[in-house]
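**Student:** What shape does this take:
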Amino acid sequence: MLHRSGFTGTVGTVFGLLALLLWGAQGATGAPVTRTAAAPASPHAAADDTCAVRAPGASPTAERAVAAACAQVAADVWYTWGGGHGPQPGPTYGMVDPSDPASEHDPQRLGFDCSGLVRHAYAEATGSDILNGVADAQYYTHRAAGRFTAAQGLDPLVPGDLLVWGTPQHIHHIALYLGAGRMAEARQSGTKLMVSDVRLGNGYYGAVRIDPGPVAGPVFRTWGAGVWTKARPSTAAARVYAFPGPTTIRVECQKHAETVTAEGWTNDAWSYLPDYGAWVTNIYIQGPAWLDDVPTCTT
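**Tutor:** Alright, predicted model coming up:
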């Protein structure tokens, strides 16, 4: 026997369902709902976990660099401290990082650290080892086509740009931008290469765009270790960055300024390095005291 209370509840449920269906068909305002087809996916769209070029604007070289890095992500390669810094680009066994207990297995893991992955990606893209060095050297590369500050955010960036974290004195992490706020990175010991959200703030310093073509401006080699560049052509000026060892630099111009005596030499010539936004005494640049084919600074 069906009790009245059960019948009433059943009828109420039926009418309630009908009301919901009618409301859904017309929308909250009573107007008919128009169903539209979903917009076609962008050719650069990708699932959140997919490593790929995710935005337009990159050069063919930058897109090849992203593809090379993403191939390593897809291969489930390990982060390993010091990995990727062998005689040739490519994965290598790592080392123990004395400051990171998670690195204890890195000597048994074939992989990359952050700059090793960047080195490999651009070597694959260009056929030449153009970014051989740690994160500092890669950010301050003389092959920069453009530089972007943290304050500019991600809007001016395109896939293949290199994102960095740290300070002018020490860049401690580097990653490849994919577009749409995502990046490919070798992050830390105990993890695999990964796709991550770009971590703005938290030490984000800016980005650099790589130009694999001919370098604009005179290029020289430095010598010495721990050589500081300065905010002005003076030994009393603020320190900007110290070369850990000999490196390649691009010189924009030179001028006579404070006389410096160091390493048994005395010179008043200073060179402006556009990639560092800083000056260095010519004493530490290989060549004559006044560099050949370098113009005099006019400002």
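**Student:** going forward, measure contacts and count neighbours with C-alpha atoms only.
**Tutor:** Noted.
**Student:** OK, contacts around Ala184?
**Tutor:** Residues near Ala184 by C-alpha atoms under 8 Å, 6 or more residues apart in numbering: Cys51, Ala69, Cys70, Val73, Ala175, Leu176, Tyr177, Leu178, Leu193, Met194, Val195, Ser196.
**Student:** Let's compare: structure for the following, please.
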Amino acid sequence: MPRRSGLIGALVALFVLLLGASANATAHTARSAAAADCRVLAPGASAAAESAVAAACEQVAAGVWYSWGGGHGPQPGASYGQVDPTDPASEHDPERRGFDCSGLVRYAYARAAGSDILNGPADTQYYTHRAAERLTAGQGLAPLLPGDLLAWGTSSHLHHIAIYLGAGKMVEAKQSGTKLMVSDVRLDGDYHGALRVNTGPVTGHVFQTWGTGVWTKAAPSVSAARVYAFPGPTTIRVACQKHAETVTSDGYTNDAWSYLPDYQAWMTNIYIKGAAWLEAVPTCTF
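**Tutor:** Presented below is the predicted three-dimensional model:
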């Protein structure tokens, strides 16, 4: 009887060992498949954009977790997250070293540019003054290039951001309880649009806005169509300024408006930090 028990125990141990090996092999195969899918899938991107894709895909291949708040430490890179009070699935995020959506974008473009050019949440990244081009949701996939940033939400609150790979695919840190992944681009729902990042020198006159929910306009008038809303203080490029409709808001009155080329929109100078008439900025001729 002792011999039979010993044999059964050995068989059970062997079964557990084989089961563990099989599970590890399955996980390795899944990671390998994900890594193979995560790459530049279309031509036309800049070398920097391709480097950003490669940096994000390295993290996919490594099996890195989504972690709410992850990637927002003093330096770009994976970090332990925190519990999202609105998401029960995030209970283990403080134990998981990883990225949330904007943390992954920050890391990828820091690797590509050699400096921390996209530090902040999705809103801040989308409204960066480093926009080489902005693409609307209505334009769909056709104009997108690998490395473009895709955003979801509203103009005044963007809640998700991802990196386009090409061929209708993107790499993203999607949600708690999952690892970084390659997904089909979701053009339905609240897809807001895309951004092509300029990783080179920034030219023009750079200023900082203040206030929350400040709208830019299609013309220098409060009655003009709304274009974009800055959810909070935002770094902007100003091409020129002109005297137009007088605006009174938040205790200030000013008739100066600035043209923001990255948004093809106007903004009252009231919400741009600096003098009422911005120093060194030329007068618009249009």
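**Student:** Nearest to Gln286 of structure 1 among the contacts of Ala184 of structure 1?
**Tutor:** Lowest distance from Gln286 of structure 1 to the contacts of Ala184 of structure 1 (C-alpha to C-alpha) belongs to Ala175, with 31.6 Å.
**Student:** Pretty sure Ser51 of structure 2 sits in a helix.
**Tutor:** Yes: assigned with DSSP: H, G, I helix; E, B strand; the rest coil, Ser51 of structure 2 falls within a helix.
**Student:** May I ask which of the contacts of Ala184 of structure 1 has the most neighbours?
**Tutor:** For these, neighbours were counted using other C-alpha atoms under 10 Å, and Leu178 has the most, 32 neighbours in all.
**Student:** is it true that Trp290 of structure 1 touches Asn282?
**Tutor:** Yes: using C-alpha atoms under 8 Å, Trp290 of structure 1 is in contact with Asn282, at 7.4 Å.
**Student:** So for those two, which sits in the more crowded spot?
**Tutor:** Neighbour count, other C-alpha under 10 Å: between Trp290 of structure 1 and Asn282, Asn282 has more, with 23 against 19.
**Student:** So which of the contacts of Ala184 of structure 1 belong to strands?
**Tutor:** Secondary structure defined by DSSP state E assigns Ala175, Leu176, Tyr177, Leu178, Met194, Val195, Ser196 of the contacts of Ala184 of structure 1 to strands.
**Student:** Quick one: map Asn24 of structure 2 onto structure 1.
**Tutor:** In structure 1, no residue is paired with Asn24 of structure 2, using TM-score structural alignment.
**Student:** correction: Ser155 of structure 2
**Tutor:** Using TM-score structural alignment, Ser155 of structure 2 sits opposite Pro168 in structure 1.
**Student:** Run a quick neighbour tally on its match.
**Tutor:** 15.
**Student:** Would you mind confirming that it is in contact with Val240?
**Tutor:** Yes: between Pro168 of structure 1 and Val240 there is a contact under C-alpha under 8 Å: 6.1 Å.
**Student:** picking that back up, what sits against the match of Ser155 of structure 2?
**Tutor:** By C-alpha under 8 Å, 6+ apart, the residues touching Pro168 of structure 1 are Val240, Tyr241.
**Student:** what separates it from Ala25 of structure 1, distance-wise?
**Tutor:** Taking C-alpha to C-alpha, to the nearest Å as the measure, Pro168 of structure 1 falls 59 Å from Ala25 of structure 1.
**Student:** Kindly report the same for Met183 of structure 1.
**Tutor:** Applying C-alpha to C-alpha to Met183 of structure 1 and Ala25 of structure 1 gives a distance of 42 Å.
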